[in-house]
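S.K.: Could you look at this predicted model? Sequence included:
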Amino acid sequence: MKRRKKMRVLVVDDEEIQRVSLQDDLREAGYDTTAVESPNVALELVRKEAFDVVVSDLKMPVMDGVTLLRKIKELQPETTVIMMTAYATVESAVEAMKLGAYDYLTKPFSTDELLLLLERVGKYRQVVAENVRLKQQLEERYAFGKIIGKSQPMQEVYRQLEIVAPTDSTVLIEGETGTGKEMVANAIHFNSLRKDKPFVKVSCAMLSKEILESELFGHEKGAFTGAFRQKKGRFELADGGSIFLDEVDDIPVDLQVKLLRVLEERTLERVGGTETIEIDVRVIAATKKDLRQLVAEGKFREDLFYRLNVYPIKLPALRERKEDIQILFEHFLRQFKGGQLPRVNPQVYRYLLDYPWPGNVREFKNVVERLTLTCQCDPIDPDCLPAEIRSIREGPERGHDPEKAGPLDSAVAEFEKKLILEALNRSNGNKARAAEILQIPVSTLKSKIKKYKME
C-alpha cells in the first residue's frame, strides 16, 4: 500500500516479537521506522528528534502508554500517537484518545489494519499542516506591517492598533468608503488572542430588516414563511471569536434595540425562539457616516453608539495622507506586475497628488490595476492615467514660493526634491544626466534646484 507522504514512525512495545515484526513491516511499506522497548528510551528520542507518529503499547511495565502519551504531547504536541491495546484495556485506550491519542488498535491486528490507519494519519496531518499554513498566511496578510503607509495619520492608526488588538474591547472603525476599514478589522482580529477562533463578517447595508435580523441572531424552524429549518445567526457562529459589523449605521432603529441588548447581556434569542443562548464574541464595527450626527438626528440610538464607541479608530482619507501616494503606487504596481516595479515618469506622481481620490485607496488600487493592463509606455507616463485624473491637475506654478505653499504644494515639493536628489545621486551630480533621468530639460532642473535651495 502506497502512502501519500513518507513519515517518521516510532514504535514503542516491550514485546520483542511484536516490536520487531512491526518495524520490519513498516520499513517494507516505506516508512522511516525506529522501534524501542523502553518508554524512557522513546522519550529520549522524542526530545532529540521529530517523529510524525508514535505507535505505543498501552500496557508496559516501566511506564504505561497513557503516561508516555502525556509526556510526548508535552515535548512534541504535533506528534500523532496511536495506542495498541488488548481487548481488556479498550476503556483505557478510549481514555487515552480523550488525552490526545489519534486512535487505537486492538491486539491482535493485521499489518494492513495498521497501514490503513497510517494512511489516514498521513491525510490528517496534511490537512492540519494546510490549515496551519493558511492561518499563517492570514496572520501575515493582516499583520500591521501589511497596512501600507508611513504618513503621520497612518502612524497614529498603527499605534492605536497595537494598543487595542490584544484586548477584548469593542472597536468602532470610522472612515470614508475605500479607506480600508475591513482590512483594519481583519488586522485587529488576527492580532488578537481570538485569532484562532472564528471571524464572522456582516454587511449591515446589503440586507433587509427581516433578513438582517435572521442573519445576526438566527431563527427557529417555522419562525416565518420560508423558515424550513433552524438556523444559527452570525453571533452564534462567531462564538469565541470576533464579529465584524460593517456599515453598522444602516441597521434599522428597531433592530438597534435588540443589538444593544445582545452587546450588554452577551445573550440572544433566535427569531421565533425562547431559548436564551450565551455568546462570547468580540465586536468590531465600522461606519462611513458620522454616528454622532445620526444620533442627533434620531437615526441611531445614543446608548448603542456609546456601547460601540469603546475604542474608536478614525481612518484618514487618502487626500489626508498624500505622503503615502508614492509608496502605495509602487506597492500596487509590484502587486499587479508580478513583483516587478516598472519605470515611472516623475510627472505621474504630480497628477496622482493633485487628484482628490473620493474613493480613497480602493479607487487608487483600481486605477493602478487598470493602468497596468492598458499602459504600454516605458516608462509609465501621465497619458496612461484616466482622463478624470489628468483633467484636474492643479500643481504649483513655476516660481511659486515653497515657503508659502499649502499642504498639497508641500507634498508635491517634497516629492520633487526627493526625485531630484535621487537623480543627482545616480548621475554623480551630473545635471545633464540627472535631467535625462528625470526626463525634463536641464534648464528646468537647474531652476528647481535653485527654487528648492539644493545647491
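M.R.: Okay, I see it. Numbers count the residues shown, from 1 in each chain.

S.K.: Could you use CA atoms for every contact and neighbour count after this?
M.R.: OK.

S.K.: First-to-last residue distance for stretch 370-382?
M.R.: By CA to CA, to the nearest Å, the extent of stretch 370-382 from end to end equals 14 Å.

S.K.: for comparison:
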Amino acid sequence: MKEKRKIWVVDDERIVRITLADDLKDNGYLVKEFSDGSAVLTVLKEEKPDLIITDLKMPGIDGITLLKRVKEIDPKIIVLIMTAFGSVDNAVEAMKLGAYDYFTKPFNIDEVILTVEKATQFQLIKEENKILKKHIGTIYDFSSYIGDKKINKELFDNIKLVAKKDSTVLITGETGTGKELVTNIIHFNSNRKNKPFVKVSCAILSREIFESELFGHVKGAFTGAEFDKKGRFELANNGTLYLDDIDDIPYDLQVKLLRAIEQREFEKVGDSKPIPINVRIIASTKKNLRTLVEEGKFREDLFYRLNVFPINIQALRNRKSDIILILNHFLSKFSEGRKVEMSDDALDLLLSYHWPGNIRELKNIAEHLTILVGDKGIESTHIPIDIKDQKRVDICQSIGQKPLDQILSELEIESINIALKRCKYHKSKTAELLGIPPSTLRTKMDKYNIS
C-alpha cells in the first residue's frame, strides 16, 4: 500500500490546480490546494507537507519567492516547479535555489506522477540516511574502543583530543589492533561526522590504477577511460579520507599525494586543471615509516606531513588486562547476551598466548569457542592446539634471540597477570599464590606497569 504522503498544489489557475490535485489523489496522495503563495505560508505555521508543487508565475508571491520562504521555514520540504515553456530558464534558476525538479505546461500527468514518486522516494532515502548516520554515530562513540581505562588512558585521551580538530593523524599498530576502529571513532566524533568518510585500502590497489583511484581521471586519459571519473579525494571532499596501509603507496605517487595534502588541490589523470579540496587526512600503517624513510622507500617530507598527530595502538600481548575485557565482549556478542563461563585453566592459556593477529584473532577465537561449546562452559580442552603450544614455542624461539633477562621478565609478567586473574585481582592473595611478599608484588607491578 502506498504511503500517504502530503502534497500541496499551488496555482492561481483553478482548472490546472484541480486537475493536478485530482490526479494526485487518484494515485494515493493526500492533497491540499492553494490559489496563492501567501495562503501556503499561513498554513505552514500550523502544519507541513512532504512536497509542494507550485506554479512559477503567480500574482503576489511568485514561485521563486515561495520556494525561498519554504526552504527557510523547513529545508526538508521538497518543492517542484510548474512553468510555461518560455520560462524554463527561471525554472532552472529555481533548481539552483533548492527546487527538486520542474515540469512544463501543458504537462503529461504520468510524467508528473513519476517525478513526484521519485521526489518522495528521494525524501525517504534522506530520512533513512539521517537515521543511519545517527545509528553509526552511536556505534562509533568514544566507548566503542574496549580496553582498560588505566592502561589505555593516553590512547583514549589522544583520540578525544584530536577528534574535534582538523589535524592530519597517523595511526600505527600491528595488524588487527583496531586502527580502522580508531579512525571511525575520530571521524564520527568530529565536526565532519555528517560529511563523507572515504576509505582507501592502499595495499590492494595495483600501481596501474592507483593514481586514477585516488585522484580520478578525465575521458580519454588512457586506454579504457571512456568516462570522467571522480577519485577518492573528490568523493571525500568536506569529509575525511582514510588512507589504510599508507606505506603501500607507490613511491613516485607520494609527491602528488604530498602536494594534494599541502596545497589542498589536485589534478585528475589526463587533466591539468587544479581541483580545490577540503579533506581531512587520516593514515594508518603497520610498518615503521621512519625505517622506510631511512631505506629510501618512503618520502621523508610526506612522512612529516602525515605525522602531525601520531597515535600508536599497542599490541594485545602488551596489554593483557584488555584481553579479558575484549574476550567477554565478543563472547557476549556471539552468544547473543548469554553469559559464557570459562575455567581458569582456559583463561590462563588465552592470557599466555602471543596474539599475533591481535583483536581480530581474538574475535575469531571467541566466535569459534561459542559455536564449539554451545550452552556449556569453556574448558582448556576447547582451546585450539596452536594457542596451547604457543607458549612453549615462544620460549624456545626466544633463546638466542633475546637476552635471558628479557625472557625471564616476560615470563614474570605473564605469571603475575595469570595469578592476579586467578585471585580476582586481590593483591595479598596473589602474592601468597606466587610465594612472594606483598611489597615485592607491588614493586614488580610498578616495574612492569601492571594495573
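M.R.: Yep, that arrived. Values in this document were obtained by computation on a predicted structure and should not be read as measured data.

S.K.: What is the burial count for the aligned residue in the first structure for residue 141 of the second structure?
M.R.: Per TM-score structural alignment, the equivalent position to residue 141 of the second structure in the first structure is residue 143. Residue 143 of the first structure has 17 neighbours, counted by other CA atoms under 10 Å.

S.K.: Quick check: closest non-adjacent residue to residue 143 of the first structure.
M.R.: Among residues not flanking residue 143 of the first structure along the chain, residue 187 sits closest, at 6.0 Å (CA to CA, 6 or more residues apart in numbering).

S.K.: cool, residue 203 of the second structure as well?
M.R.: In this structure, residue 203 of the second structure finds its nearest non-sequential neighbour in residue 248, 5.4 Å apart by CA to CA, 6+ apart.

S.K.: Is it correct that that neighbour is in contact with residue 200?
M.R.: No - in this structure residue 248 of the second structure lies outside contact range of residue 200 using CA atoms under 8 Å: 11.1 Å.

S.K.: chain center to stretch 239-253 of the first structure, what's the gap?
M.R.: Chain-centre distance of stretch 239-253 of the first structure: 19 Å, with CA atoms, centre = their mean, to the nearest Å.

S.K.: next one: stretch 295-304 of the first structure
M.R.: For stretch 295-304 of the first structure, the distance to the chain centre is 32 Å (CA atoms, centre = their mean).

S.K.: With stretch 60-77 of the first structure instead?
M.R.: Put simply, stretch 60-77 of the first structure sits 36 Å off its chain's centre (CA atoms, centre = their mean).

S.K.: Can you tell me what sits against it?
M.R.: With contact meaning CA atoms under 8 Å, 6 or more residues apart in numbering, stretch 60-77 of the first structure is reached by 13-14, 38-40, 43, 46-47, 50, 56-59, 79, 81, 83, 96, 99-101.

S.K.: Tell me how far residue 57 of the second structure lies from residue 100 of the second structure.
M.R.: Taking CA to CA, one finds residue 57 of the second structure at 17 Å from residue 100 of the second structure.

S.K.: repeat for residue 298 of the second structure
M.R.: Using CA to CA, one gets 48 Å for the distance from residue 298 of the second structure to residue 100 of the second structure.

S.K.: of those two, who's got more company?
M.R.: residue 298 (22 against 19).

S.K.: what do we get in the first structure for the more buried one?
M.R.: Checking TM-score structural alignment: residue 298 of the second structure goes with residue 300.

S.K.: Please confirm that its match is located within a helix.
M.R.: No - checked against DSSP: H, G, I helix; E, B strand; the rest coil, residue 300 of the first structure lies outside a helix; its state is coil.

S.K.: For residue 426 of the second structure, grab the count of nearby residues.
M.R.: 12.

S.K.: List the contacts of it.
M.R.: residue 420.

S.K.: What distance do you get for it to residue 417 of the second structure?
M.R.: Per CA to CA, residue 426 of the second structure is found 12 Å from residue 417 of the second structure.

S.K.: For the helix or strand containing residue 89 of the second structure, buried residues please.
M.R.: Using DSSP states H and E, residue 89 of the second structure maps to helix 88-96. For helix 88-96 of the second structure, a neighbour-count test (16 or more other CA atoms under 10 Å) marks 88, 90-91, 94-95 as buried.

S.K.: Next, the mean deviation of that helix compared to the first structure.
M.R.: Once fitted to the first structure, helix 88-96 of the second structure is off its aligned match by 2.7 Å on average (mean CA distance after the TM-score superposition for the first structure).
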